[in-house]
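1. here is my input, please return the structure:
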Amino acid sequence: MELKFRENGEFSILAIADAQDTDNPQKETTDIIRYSIEKTSPDLIILLGDNIAGDFEGVTPKRTKAAVKALLEPISEKDIPFALVFGNHDHEGLTHKCGFEEKEAKLFLLEEFQKSPLCLAVKGECRSGVGTYNLPILSSDGKKAAFNLWLMDSGTYDCNGGYGFVQPDQTEWYRKTSDELKAQNGGIPVPSFLFQHIPVAETYRLMKQYPFYVPGSVTGGSKRFPGFYKGYKNRQGKFREAPCCSNTPNDQFESWKKQGDILCAFFGHDHTNDYLGRVDGIDLCAVPAAGYYSYGWNHGARSVTIHENSPEDYDTEILSEHSLLPYTVLPKYKQRHGYCEYKNRKPWQIF
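-> Predicted structure coming up:
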């Protein structure tokens, strides 16, 4: 299935992050997906990791398959192609309760997603992770790749503590493939977006550090970033929690700068964030959580429209639950995501 700019020179993407629900998803989770599709009529949907809850009560391989099927139901209804990356929770039910190894679990999940004829996700050729690949978008006349989408498996957890990150072999694959696309494009980098679950540490450059709490600040989300932080370079959205990146420094962001093709990188993972800001000429953007089975109260999705003749002038909109749902979501008190500490709280109880 080829992706292609429309005759009007536009291509629209709907990014859905952290749907993170079970085989019996909450109505609100499904409705966020369904109503965001209806509102935006996207050409492509990207599932940005933690697509299912993973470890939920009574999880089995059969129920994991059912969770994938439930997630895809509103997408299949509209017959829209989708791609995906994995997060740090997708696999956990299979690994914690069903005896799978991590990679085996991700391959099991990918195979289930690929049963849909709308699925564009592939395993990819990298040794690390499952689902590191790219999707070219053809020009409206179909003659060349006018844009490119990078989809990266950002791992799960770091052996140094904290969360995972894109491994060196994945970054090397990105460099090599980026160079190949550049050569095919007459020596000019093909403008691109990148999608991965866990944000890069450079996101903290959109924030100002404080040695003490100030109104609106949040506690650093990694031992690399102690103290308190408050967003001050975000031109859209907010930092409602600190970015939870890896504790291990890596050269992924530097590779983006060197290749010169990535206009914006989109992340999930931090459920309540929806910031957009620029670091060294590259936009860094958060997609809020769509799911109501895990923590957070700033639910929604994000739409992006690429313009073929001026891709750097892309448009993006935060799709909040208040703009999507035809009803008000009231706070609920119940166990969520299979862990007692995850409770749905009223907004003033979140922090």
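2. contacts, neighbours, all on C-alpha from now
-> Fine.
3. now do the SS call for the closest residue to residue 305 other than its chain neighbours.
-> Setting aside the residues directly before and after it, residue 305 is nearest to residue 12 in space (C-alpha to C-alpha, 6 or more residues apart in numbering), at 4.3 Å. Using DSSP: H, G, I helix; E, B strand; the rest coil, the structure places residue 12 in strand.
4. residue 12 contacts residue 304, correct?
-> Yes: counting by C-alpha atoms under 8 Å, residue 12 does reach residue 304; the two are 5.7 Å apart.
5. please identify which of the two sits among more neighbours.
-> Using other C-alpha atoms under 10 Å as the criterion, residue 12 and residue 304 rank with residue 12 on top: 21 against 17.
6. from residue 249, how far off is that one?
-> 33 Å (C-alpha to C-alpha, to the nearest Å).
7. list the contacts of the residue positioned nearest the centre of the chain.
-> The residue lying closest to the centre of the chain (C-alpha atoms, centre = their mean) is residue 48, at 2.7 Å. Residue 48 sits next to 15-18, 84-87, 195-197, 267-268 when contact means C-alpha atoms under 8 Å, 6 or more residues apart in numbering.
8. quick one more, to check against the first:
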Amino acid sequence: MTRRIVRTACQLAVLTTFSFVIIFFLDNRFRVLPYALHNVMPAHHAGLVVTDMTVTTCSRVNLFTSCKLDANEWHRIEKDLYLGSGWVSSAFVHVKRKKEEELLPNEKIVVDVKVGRIDPSNGQTGDGRDQWESRPAGLWLKRSEKRHSRGSKAVTAVDILFGADAVDPRPGWDTVGTPLLLDTSGEVQEAQLSVRRGNPPTPPKAVPRIRDNGKFKIMQLADIHLSTGTGLCRDAEPPDLNGGKCEADPRTLEFVARLLDDEKPDLVILSGDQVNGETAPDAQSAIFKYAELFVKRKIPYASIFGNHDDEGSLPRAQQMALIETLPYSLSEAGPEDIDGIGNYYVEVLSRGGSRHSALTIYLLDTHAYSPDEHTFKGYDWLKKSQIDWFRQTAQGLKKAHEGYTHIHMDLAFIHIPLPEFTDSTLPRKGRWREGVTAPGFNSGFKDALVDEGVVLVGCGHDHANEYCSLASNEAGNPALWMCYAGGAGLGGYGGYEGYHRRIRFFDIDMNEARISTYKRVEYGDTEKKIDEQIIVDGGKARPLQT
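-> I've put the predicted structure just below:
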């Protein structure tokens, strides 16, 4: 009987291991790591302080090891420190938390965290009350009795980010700076602790507003394709820059930062593929990298998703839930009863203290891949529920916009281009370098935009296309400018005719209801405004000027 039990246990162990290997390969084939199945955002609760932390490591093939501790005492942060890539090992950070008012008189709280091989207290003098304590993976804690913490803010929450370039834009949060000491295979798997001290207040929602001179500038940032970690460059131009050494994300973010400082936009529209899902096993780390640029400069930003954003660790809904909480983010999930995540609008208020809208910016989710590949190959399309929502919303806002004393204008942004972008007979300015990968099915969104008076729609998706083309209404009059932004990220492809990454701007003058647009490049003539043109004047689409 005993032999039978042992033999059965061994068979189960082998079966479990074999099953995991099969699942691992299938998941990679479909670009979903096992880690993604368990990745949820860490829970943070106001009024709690961290009293202890540790790291557990367990084996995937040994059923007698476990990465779980007593759930009544420990909270596990559900991020595998190996990002699901370890063939044998998994590891997790656990924290003990307690309400401040429930702390016992001599109970200790964590007031500082470091990572390293050497005791941080070496060479330091002190009374011994708050010496550093060692934990696995090179983790060191400084714990003090609350009454002896000498005014230090207690650690109130802990999170895990990944990559050598990890940053945390949330108020009160800071990365420790040194990755946990684990047996990982590369920079992407560098697990970094981020800790929050105190309970910083939630920053107020940003309110975009026309400047006192009547001007407003939008940066459209398309296809930055950020990874977990520094990322690999694709089709970098020139290929021999810095001896051919190129880290995609640092170079992309440096480019964006330079133009943020040069152009000083009032609003940034992220029009999809911010995250390169296939190279972002932790999407949160990628999102935080671009958000940090805007938070640091106090620039409002609004985002929609592309076809690559959710191919990694987090689906659209979880990504948007995270983005909504970040400072200066105007992003919203949108109504639950229509298709997609990220159908919403942003109102830009008139100058001064006015509560009237001067600009309305509609943002819609163009989804990803065709749901009917047999009939319509390629990419998905805007659904009837979205178009109905847009029409109803636009018509409902018209009365409210009547209070604005100047000409109100409506703009829209999507990721995947409309089928009308494929019309080569339309007047256009800018380069058409690659095939337009619009949906095979035309659901009629362009007609809805024209009917509701939207004067321009911007998109991304096809990185090396950077033209604006002009569509007309039924009477044959100029009605809608359709503009590609051009891809900005070195982590996405760019291999068409020596393509230099670029960013599009829309310079808006509400005094004249005029919109000008231009692009600036990452390398080459970096100071020049490329293809500058006026596309809207007097609140109406202006014919192409040659």
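9. any idea what the TM-score is?
-> TM-score of the superposed chains, computed with TM-score structural alignment, normalised by the length of structure 1, equals 0.77; 286 aligned residues with a C-alpha RMSD of 2.0 Å.
10. hmm, back to that, which residues sit in contact with the counterpart of the residue nearest to residue 305 of structure 1 in structure 2?
-> Alignment note (TM-score structural alignment): residue 12 of structure 1 maps to residue 217 of structure 2. Residue 217 of structure 2 makes contacts with 264-267, 505-508, as judged by C-alpha under 8 Å, 6+ apart.
11. could I have the PyMOL command that selects the buried members from these?
-> To isolate the buried members of the contacts of residue 217 of structure 2 in PyMOL, using 16 or more other C-alpha atoms under 10 Å:
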select buried, resi 265+266+267+505+506+507+508
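12. output the contacts of residue 217 of structure 2 as a markdown table; include the columns distance to residue 341 of structure 2.
-> Output for the contacts of residue 217 of structure 2, formatted as a markdown table (distance: C-alpha to C-alpha, whole Å):
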| residue | distance to residue 341 of structure 2 |
| --- | --- |
| 264 | 29 |
| 265 | 26 |
| 266 | 24 |
| 267 | 21 |
| 505 | 25 |
| 506 | 25 |
| 507 | 28 |
| 508 | 28 |
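13. let me have the contacts of residue 217 of structure 2 in JSON lines, adding distance to residue 158 of structure 2 and secondary structure as columns.
-> Shown next, in JSON lines, are those (distance: C-alpha to C-alpha, whole Å; DSSP: H, G, I helix; E, B strand; the rest coil):
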{"residue": "264", "distance to residue 158 of structure 2": "34", "secondary structure": "coil"}
{"residue": "265", "distance to residue 158 of structure 2": "33", "secondary structure": "coil"}
{"residue": "266", "distance to residue 158 of structure 2": "33", "secondary structure": "coil"}
{"residue": "267", "distance to residue 158 of structure 2": "31", "secondary structure": "strand"}
{"residue": "505", "distance to residue 158 of structure 2": "38", "secondary structure": "strand"}
{"residue": "506", "distance to residue 158 of structure 2": "40", "secondary structure": "strand"}
{"residue": "507", "distance to residue 158 of structure 2": "41", "secondary structure": "strand"}
{"residue": "508", "distance to residue 158 of structure 2": "42", "secondary structure": "strand"}
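14. list just the nearest of the contacts of residue 217 of structure 2 to residue 94 of structure 2.
-> residue 267 (38.8 Å; C-alpha to C-alpha).
15. so what's that closest one up against?
-> The contact partners of residue 267 of structure 2, taken as C-alpha under 8 Å, 6+ apart, are 208, 217-219, 299-302.
16. filter those to the buried ones?
-> By 16+ other C-alpha under 10 Å, the contacts of residue 267 of structure 2 give 208, 217-219, 299-302 as buried.
17. what ranges do the strands span in the stretch 251-351 of structure 1?
-> Here the stretch 251-351 of structure 1 has its strands, by DSSP state E, counting those that start in this stretch, at 262-267, 276-279, 282-286, 300-307, 315-320, 335-336, 339-343.
18. these: which one's closest to residue 130 of structure 1?
-> For these, distance to residue 130 of structure 1 was read as C-alpha to C-alpha. The smallest value, 17.1 Å, belongs to strand 262-267.
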